[in-house]
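In: A structural model of the following input is requested.
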Amino acid sequence: MSRVMEVDGAEEKNKTESAPTDPRELVSSDDEIDYSIEPEFYGPNIDDKDELWVHKQRKGQTSDAVLSCPACFTTLCLDCQRHEKYVTQYRAMFVINCKVITDQILRETKPKRAPRRSKDCKHSVASNEATQSDEIFRPVCCSVCLTEVGVYDKDEVYHFFDVIPSNA
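Out: Okay, the predicted model is just below:
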């Protein structure tokens, strides 16, 4: 009886190997696709329309990147500047799909400088205490999935550090 099953399995395998490879014919029985109807999210001119929309939003300015959320790929910024020193960070003034968390405050801390040694004193005591500067930041999240993507400062500038950049 096992021989019969092997033979039947081999016959079944030969049937599938000779099946047509045209994707239009490889449709499951419960999910039929009508190729005569144009798909809803495709159009021959849609890329041109999208490009015009982006140029209108930027008002003729160029950008270093288009920034997207790393979790849901939602567009967050169309016009930004890349940080000179930290190449994975960006700053922007005009954003979309971003939510500033107003009930949280983040502060930048800077360590105190060690006092200069005088010629009379052989040992100086360095202070390890950190002082708080007047820099106050608020967290910025993607408004779609609430992933934290950066901070917002007192000068109303967004600083993005956890985003996906793409060519502008």
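
In: alpha carbons only for contacts and neighbour counts from here, please
Out: OK.

In: looking at this, residue 9 is in a helix?
Out: Yes: the assignment for residue 9 by DSSP: H, G, I helix; E, B strand; the rest coil puts it in a helix.

In: can you give me the neighbour number for the closest residue in space to residue 90 that isn't next to it in sequence?
Out: Of all residues beyond its chain neighbours, the one nearest residue 90 is residue 82 (4.4 Å), with distances taken as CA to CA, 6 or more residues apart in numbering. When neighbours are defined as other CA atoms under 10 Å, residue 82 has 18 of them.

In: then residue 145?
Out: Other residues lying near residue 145 total 14 when counted by other CA under 10 Å.

In: that one touches residue 72, doesn't it?
Out: Yes: taking CA atoms under 8 Å as the contact criterion, residue 145 and residue 72 are neighbours in contact, 6.7 Å apart.

In: tell me the contacts of the residue nearest to residue 90?
Out: With contacts taken as CA atoms under 8 Å, 6 or more residues apart in numbering, residue 82 has the following neighbours: 64, 65, 88, 89, 90, 91.

In: quick one more, to check against the first:
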Amino acid sequence: MNPDILPDPSPMVSAEEDNLLSSDDETPASTAPDPLYSQYLDEEDSAWVYQNLRSGHPENIPTNAIPSSPSKSNQLLTPRSSSGSLTCPCCFTLLTMDSQRHEKWGTQFRSILVMNVFVDFSVPLSHTSKGFLKIEGEVNAMEPPKKLNEIECWYKTQCARCGTGVAWLEYGEEVYHFYDCLESS
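Out: I've put the predicted structure just below:
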């Protein structure tokens, strides 16, 4: 081998491959469309939220997305009459994503679908005309006392992560009444 003639350090690249190489990173550019990208993703996501997470008053949500069926394009979608989601005031754990604000007391909310809470069945309260009274009886934190099921009972509900009291469960109606929680819309 002649020492005066050095091999070319760049590999041999054909004209076709040279056209496919990007000038920035020297990697081949793909000609196939990205299966995880769509120019309509934001509109599709917004329509999905309105369709699945909202209810109440009709609202027309026009989208530029390609409809999956002709009946779904520009359909009348309804927003929920929700006050928003609630989080624990101490550890900010999400407690419910759908709540309704109390008509009289603005810091209280009610919800049926909850998460990250623990109902303490060892602390039952009974609602009377004079207010709430603590009921003495069997103490089992995992299930409600059987003899109290026919009267209106409320049970203390805590954040499952930090143990802060965040709500009362109205056992007969299966409604959680939240107080002093952080609201976000």
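
In: drop the TM-score for these two in here.
Out: Between these two chains, after superposing, the TM-score reads 0.51 (TM-score structural alignment, normalised by the length of structure 1); 98 aligned residues with a CA RMSD of 2.9 Å.

In: show me the subset of the contacts of residue 82 of structure 1 that structure 2 keeps too.
Out: Shared contacts between this structure and structure 2 among the contacts of residue 82 of structure 1 (both residues aligned by TM-score structural alignment, their matches' CA atoms under 8 Å) comprise 64, 88, 89, 90, 91.

In: so which of those residues wins on neighbours?
Out: For those, neighbours were counted by other CA under 10 Å; the highest total belongs to residue 90, with 24 neighbours.

In: which residue lines up with that residue in structure 2?
Out: The alignment partner of residue 90 of structure 1 in structure 2, by TM-score structural alignment, is residue 109.

In: residues in contact with its match?
Out: If a contact means CA under 8 Å, 6+ apart, then residue 109 of structure 2 has 99, 100, 101, 102, 177, 178, 179 as its contacts.

In: and with 10 Å instead?
Out: Applying CA atoms under 10 Å, 6 or more residues apart in numbering, one finds that residue 109 of structure 2 lies in contact with 83-86, 98-103, 167, 176-181, 183.

In: restricted to helices, list those.
Out: The helices in this structure, assigned by DSSP state H, contain none of the contacts of residue 109 of structure 2.

In: now list the buried members of these.
Out: By the neighbour-count criterion of 16 or more other CA atoms under 10 Å, those include these buried positions: 83-86, 98-101, 167, 176-181, 183.

In: could you pull out the helices for structure 1?
Out: Secondary structure of structure 1, counting by DSSP H: helices at 2-17, 46-58.

In: for those, give me a markdown table that also has distance to residue 103 of structure 1.
Out: Listed next are these as a markdown table, based on distance: least, CA to CA, whole Å:
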| stretch | distance to residue 103 of structure 1 |
| --- | --- |
| helix 2-17 | 61 |
| helix 46-58 | 30 |
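
In: could I get these as CSV with distance to residue 104 of structure 1 and mean neighbour count?
Out: Compiled in CSV, those are given as follows (distance: least, CA to CA, whole Å; neighbours: other CA atoms under 10 Å):
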stretch, distance to residue 104 of structure 1, mean neighbour count
helix 2-17, 61, 10
helix 46-58, 30, 12
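
In: and residue 165 of structure 1, what's its match in structure 2?
Out: Under TM-score structural alignment, residue 165 of structure 1 pairs with residue 183 in structure 2.

In: no wait, residue 105 of structure 1
Out: Taking TM-score structural alignment for the superposition, residue 105 of structure 1 sits opposite residue 124 in structure 2.

In: its match contacts residue 151, doesn't it?
Out: No: counting by CA atoms under 10 Å, no contact exists between residue 124 of structure 2 and residue 151, whose distance comes to 11.1 Å.
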